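> Give me a model of this one.
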Amino acid sequence: MTDAGTLEGARVRRVRTDGIELSVAELGDTERPTVLLVHGYPDSKEVWSEVAVRLAERFHVVLYDVRGHGGSTAPEPLRGGFTLEKLTDDFLAVVDAVSPNRPVHLVGHDWGSVQGWEFATVERTEGRIASFTSMSGPSLDHLGHWIKRRVRRPTPRRIGQLLGQGARSWYVYVLHTPVLPEIAWRGPLGKWWPGLVRRAERLPRGDYPGASLPTDAAHGAWLYRDNLRTRLTDPRDDAYAHAPVQLITPLGDQFLSERLYDDLESWAPQLTRRTLPDKHWIPRTRPDQLAAWITEFVTATEQGHRAPMAAGKHTDRFGGQLVLVTGAAGGIGRATALAFAEAGARVVAVDVDAEGAARTAESSRRAGAPEAWAETVDVSDEQAMEKLAERVATEYGVIDVLVNNAGIGLSGAFLDTTFEDWRKVLDVNLWGVIHGCRLFGRQMAERGQGGHIVNIASAAAYLPSRSLPAYSTSKAAVLMLSECLRAELAGRKIGVSAICPGIVNTGITSTARFAGVDAEEEKRRQRRTAKLYGLRNYPPEKVAEAVLRAVVRDQAVVPVTPEARGGRLMSRFAPRALRALARLEPPL
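Just a heads-up that it's a prediction; the model follows:
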């Protein structure tokens, strides 16, 4: 067949039902659980191409063009040919053809999700659906009851919700006008739409939407005309899901308010909620994350239990996101990796210490990360970092949050600090950050969906000290680099934060180098410094909390400890006093 589109290697068949033919594509091993993907408006099954190829590694994946879309034929006449009852007939015909003896795991986006809610709540599909993942498309029955409750018992808040959703639904009114949508889609709008949606949604470039878009969109207008008025004015009272439901809500959806799902537990008792800081077309912008969540949900359902949910702070912000932390074997890096794991993020723990990175990855999985991996690399090695960036993008996806944490300590007078000392501290503390920002930041920018870079600087970046010239210089450079990158990348929706801890109880104190002294004296100073930091006992977990908070709030510079915050204020308002303090000999 020729209608497989961009689904390379797909097996395509025709399924006949109700006088029409549906184009059905299959990927993966048919002996494995079946995941059935249903597209929305004005799409075809090609909207799922990036998600489908990822799921096919684990499942039997099925996609079909809704009647009148893509390679499927349209009903005649169009009026009355797109009712939810007839769409349910199509769904059952496809399920009978591709998975006759086993229920399918249904996934829907936009109008595919609207249909999915119908499939998952009507009596005649019971036993045919193992689970349902919904995104960007409510049940019309649930929506009808949502509207009625707010009309019958209005409050200022409820009226605001109604007006807000009404404004978001402007396109629905247009699609109900006779003939005009068809003329627009088959004319200029069909030509302009790919560019418009790419810019508005920051979609990656490619061959989506497909050539069938004008016809798909013209036919799809009947989805609205045949169903909305009937269901919204007379919604079903028995629209209860008879399968576990996973709801994925993009928080930046310009068409649907997240408030539409406030009461969903009453309709779907086995509900798992997820959120994404993204816009409407997440099958194109977040295929890695969707594939990970669908895999987790389907696997849990197949095993007879609910998908595990992270219990930490900010799960609504970081759940399912891909986070890479350097220097993750211990200290602030380990604490940060675990904090993101507790928030439900997928974690890549990177360190030159392979065993330490592996331990952090394992702990991240226990802490709540749906997936966690360990990678070994020296951040100062440009070629090694390039290979890491390529491997991460290929195997795990483009990262959403980068934490450049790897660093080493160096203390000693400037005149005692050798060229080799300078090279080592700058290679790790500065060049390691530069490599991470350049390589992973470029991937974020090319994806076009934003992201966040966190660079761990230090209060030493703005607190001069006679004993830390090399270390302070490296961290001051990281701070300024962060400020410059923040300005440059703001237009690409990539945030940049510099975190400036003060005295934190981590392993860096026991491994810090001391210039100008012999080995015995260096060990004595290491023990003395570790003891002082231990007495201060400021835990790295508090720095990790500051990291997550900085990403959520998109903060530029974050002094963490009280001394770091006080020093930041003094650097602005009492710099002469700081310079005087810098002349004091450290108590070593």
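> Going by C-alpha atoms from here, please, whenever you check contacts or count neighbours.
Fine.
> what about residue 496, is that helix, strand or coil?
strand (DSSP: H, G, I helix; E, B strand; the rest coil).
> Give me the contacts around stretch 408-427.
In this structure, residues lying in contact with stretch 408-427 by CA atoms under 8 Å, 6 or more residues apart in numbering are 380, 407, 428-429, 466-471, 474, 508-509, 511-516.
> If we use 10 Å, what do you get?
The contact list for stretch 408-427 (CA atoms under 10 Å, 6 or more residues apart in numbering) reads 327, 378-382, 407, 428-435, 465-475, 477, 507-517, 522, 525.
> Just the buried residues of these.
Buried residues within the contacts of stretch 408-427, counting neighbours by 16 or more other CA atoms under 10 Å: 327, 378-380, 382, 407, 428-435, 465-475, 477, 508-516, 522, 525.
> Residue 217 contacts residue 44, doesn't it?
Yes: Residue 217 is within contact range of residue 44, at 9.5 Å (criterion: CA atoms under 10 Å).
> Between the two, which contacts overlap?
Common neighbours of residue 217 and residue 44 are listed as 68-69 (criterion: CA under 10 Å, 6+ apart).
> Compare these two (neighbour count), which wins?
Higher neighbour count among residue 217 and residue 44: residue 44, with 28 against 23, using other CA atoms under 10 Å.
> Wait, a strand at residue 427?
No: counting by three-state DSSP, residue 427 is located in no strand; its state is helix.
> sorry, back to before: keep only those of the contacts of stretch 408-427 that are in strands.
Residues of the contacts of stretch 408-427 located in strands (DSSP state E): 513-514.
> if I read this right, residue 488 contacts residue 441, doesn't it?
No: assessed by CA under 10 Å, residue 488 is found out of contact with residue 441, at 11.2 Å.
> Now the common contact residues for the two.
Contact criterion CA under 10 Å, 6+ apart; residues bridging residue 488 and residue 441 by contacting each: 494, 496.
> quick one more, to check against the first:
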Amino acid sequence: MRAESSTVVSGDVRLAVWESGDRTKPTVLLVHGYPDTHAVWDGVVSELSERFHVVTYDVRGAGASEPPQGRGGYQLDQLARDFFAVADAVSPDKPVHVVAHDWGSIQSWEAVTEPDAHRRIASYTSISGPCLDHVGEWIRYRLSNPTPHHLRQLATQQLHSWYIVAFHLPALAPLVWRLGLSARWGKVLRTLEGVKTTAGHPAATLSSDAIRGISLYRANMRPRLQNPRPRSTEVPVQVISPTGDHYVTAALAEGLERHVSQLWRRSLAARHWAPLTHAPAVARMVAELVDHIEGAPAAPELRRARVGGPKKRAFDGQVVVVTGAGSGIGRATALAFAGVGAKVVVGDIDLEAAERTALLAGLVGPPAHAYEVNVADEKAVQEWATEVAATHGVPDVLVNNAGIGHSGTFLQTTTAEWQRVLDVNLWGVIYGCQAFGALMADRGEGGHIVNVSSAAAYLPSKILAAYATSKAAVFMLSDCLRAELVTHGIGVSAICPGVVNTNITKTSTFSGVSAADQDKQRERVSRAYARRNFGPEGVAKEIVRAVWHGRAVVPVTPEAKVARLLSRLSPAILRRAARLG
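Model (predicted):
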């Protein structure tokens, strides 16, 4: 959809404005930062314009808008007047939903905290740009309460804000831009931010825009940080903090609830220029808040991000998916997460067993939901993931627990037996990681994947050829996946139980054993596991702890921990022990 351009006069400057979408729909007004133009929002506009009236503009001194005369024209009160001039022009009868980034956020905070701002502003989403008055108060509080934590926060933010000092040095910053930074800006964004564009800046104008924009820092930083004013608002505010931001730390949003009566605080697995690199995720977060303020129920992710209310349990509001949850470790894990507030979604090939788990989980936590799913069926897992996301929201935690047991030497194990074990124990985990991992990555708000492996992954045994191989593959898959998904803020844990008393022993199969003797073997193994007397609840407790602390590899039982240590210190001992069967 082609944007319509116009001009809005504010004081002594003309501001270039672009509008997309249906003017009868709620207006979303996007404000860019430094040294950007309105084009930084192009990807977000594309995502939002089908549902909303979307407006962007070049702030004074940037892009197609005129610059003011002198540094005083860049003061925040004048920038706030620009904002209201644009808002009045594009939506004279209804309040606008504001979304701002970087310096766009700083100047929008000035407008949002004006008296009666809630009459013109329906909601505010701020990305990587705090209110300078709030920052001044934030600094003062930490200097007057110099705990180690506060001092670390101050030092960390100071390191992130090195460029502000540079911008106040006479002639230095303009000289850097003139000497070629503008020509290299695209490379800077690609190297530091993973951005594939230059934020819409023609090289011919970037240098002059950036040099003029230095006045934003010089006109506002010192006065506001040294003499912060009380600035509160009744406007609903959503703060999005990119987890990899090189310039603005999430700590700056601490204590914001003292100034904002309705606050949502969210994280996005991105760097500073999130509107460029993560436009779909930014647009989704914006749409969730706009829809809610316009009257729709809050999306699960938005509801969870609300600040305030009664004290929450550790996983309150989070969606946790558990496979193989009809019994054993899966059921115990579902109950453990429900007990700490999670909304549990359970899947099992036995629907009746899954429904029983959901019923039990609902007794200790929020209502749970059961599905019949065969994890060895790729299409079924994909369809299940789609339905879960649509009905309950994208999961925050996935526990790939479904598995089957099998005993037999390599020469005894048939191809069909190998296929059955690998289909469930390995491919079931792969399918789960693919389907739900992609949803988590696209959402951009992090998450955690738990893959239930086994001590057999690093404890060789000649009678567990297929089973140990499948679990070793899950163990390595988890390591590979962890390296890939860390950039999306998604953790991955491999859980490695040893001998645990669960129903898996009653459904295990044995190579080289007649059909008549299968049940005898299962009974014998079940008795041995029962004597060990380590229940699935112990594994479930470790799974919850692994997610909470972000642990990578978790041996659970004592024998699993000893074997893990030996596998790292002296694997030859384990190889010799494997011959004993």
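> re earlier: let's see which of the contacts of stretch 408-427 of structure 1 end up in helices.
382, 432-435, 469-475, 477, 508-511, 522, 525 (DSSP state H).
> ranges for the helices of the stretch 351-500 of structure 1?
In the stretch 351-500 of structure 1, the segments counted as helices under DSSP state H, counting those that start in this stretch are 354-367, 382-395, 419-426, 432-447, 469-489.
> could I get these as JSON lines with distance to residue 92 of structure 1?
JSON lines is the format used below for the helices of the stretch 351-500 of structure 1 (distance: least, CA to CA, whole Å):
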{"stretch": "helix 354-367", "distance to residue 92 of structure 1": "38"}
{"stretch": "helix 382-395", "distance to residue 92 of structure 1": "35"}
{"stretch": "helix 419-426", "distance to residue 92 of structure 1": "63"}
{"stretch": "helix 432-447", "distance to residue 92 of structure 1": "37"}
{"stretch": "helix 469-489", "distance to residue 92 of structure 1": "48"}
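> and of those, who's closest to residue 29 of structure 1?
Closest to residue 29 of structure 1 of these, according to CA to CA: helix 382-395, at 20.6 Å.
> packing partners for that closest one?
strand 372-376, helix 432-447 (3 or more CA pairs under 10 Å, 6 or more residues apart in numbering; DSSP states H and E).
> Name the residues of it that come out as buried.
Neighbour counts using 16+ other CA under 10 Å place 382, 385-386, 388-390, 392 of helix 382-395 of structure 1 among the buried residues.
> For that helix, give me every contacting residue.
Taking CA under 10 Å, 6+ apart as the rule, helix 382-395 of structure 1 contacts 288, 324, 348, 350, 373, 375-379, 396-399, 427, 431-432, 434-436, 438-440, 443.
> Report how many residues lie close to the counterpart of residue 498 of structure 2 in structure 1.
The alignment partner of residue 498 of structure 2 in structure 1, by TM-score structural alignment, is residue 502. When counting by other CA under 10 Å, one arrives at 20 neighbours for residue 502 of structure 1.
> same deal with residue 8 of structure 1?
Neighbours of residue 8 of structure 1 using other CA under 10 Å come to 10.
> same check, this time on residue 438 of structure 1
So residue 438 of structure 1, with other CA under 10 Å, has 13 neighbours.
> so what's it up against?
Remark: with contacts taken as CA under 10 Å, 6+ apart, residue 438 of structure 1 is in contact with 386, 432, 485.
> What residue in structure 2 is paired with residue 95 of structure 1?
In structure 2, residue 95 of structure 1 lands on residue 87 (TM-score structural alignment).
> residue contacts, that match?
Applying CA under 10 Å, 6+ apart to residue 87 of structure 2 gives the contacts 8, 27-29, 55, 81, 93-98, 120-121.
> Now distance to residue 170 of structure 1 too, for the contacts of residue 438 of structure 1, in TSV please.
Below are the contacts of residue 438 of structure 1 laid out as TSV (distance: CA to CA, whole Å):
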residue	distance to residue 170 of structure 1
386	46
432	49
485	38
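> Just the closest of these to residue 281 of structure 1, please.
Minimum distance to residue 281 of structure 1 across the contacts of residue 438 of structure 1 is 27.8 Å, recorded for residue 485 (CA to CA).
> how many neighbours does the closest residue to the closest one other than its chain neighbours have?
Leaving aside its chain neighbours, residue 485 of structure 1 sits nearest to residue 496 (6.7 Å; criterion: CA to CA, 6 or more residues apart in numbering). When neighbours are counted by other CA under 10 Å, residue 496 of structure 1 registers 32.
> is it true that residue 496 of structure 1 touches residue 483?
Yes: counting by CA under 10 Å, residue 483 is a contact partner of residue 496 of structure 1 at 7.5 Å.
> what sits against residue 105 of structure 1?
So residue 105 of structure 1 contacts 33-37, 61-62, 128-133, 243-244, 294, 297-298, 301-302 (CA under 10 Å, 6+ apart).
> Mind giving me the ChimeraX select for those residues, buried ones only?
Paste this into ChimeraX to select the buried members of the contacts of residue 105 of structure 1, with burial taken from 16+ other CA under 10 Å:
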select :33,34,35,36,37,61,62,128,129,130,131,132,133,243,244,294,297,298,301
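> Tell me which of the contacts of residue 105 of structure 1 fall in helices.
294, 297-298, 301-302.
> Distance to residue 152 of structure 1 added to these, as TSV?
Shown next, in TSV, are these (distance: CA to CA, whole Å):
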residue	distance to residue 152 of structure 1
294	37
297	37
298	39
301	38
302	42
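> Check those against residue 310 of structure 1 and report the nearest one.
residue 297 (13.3 Å).
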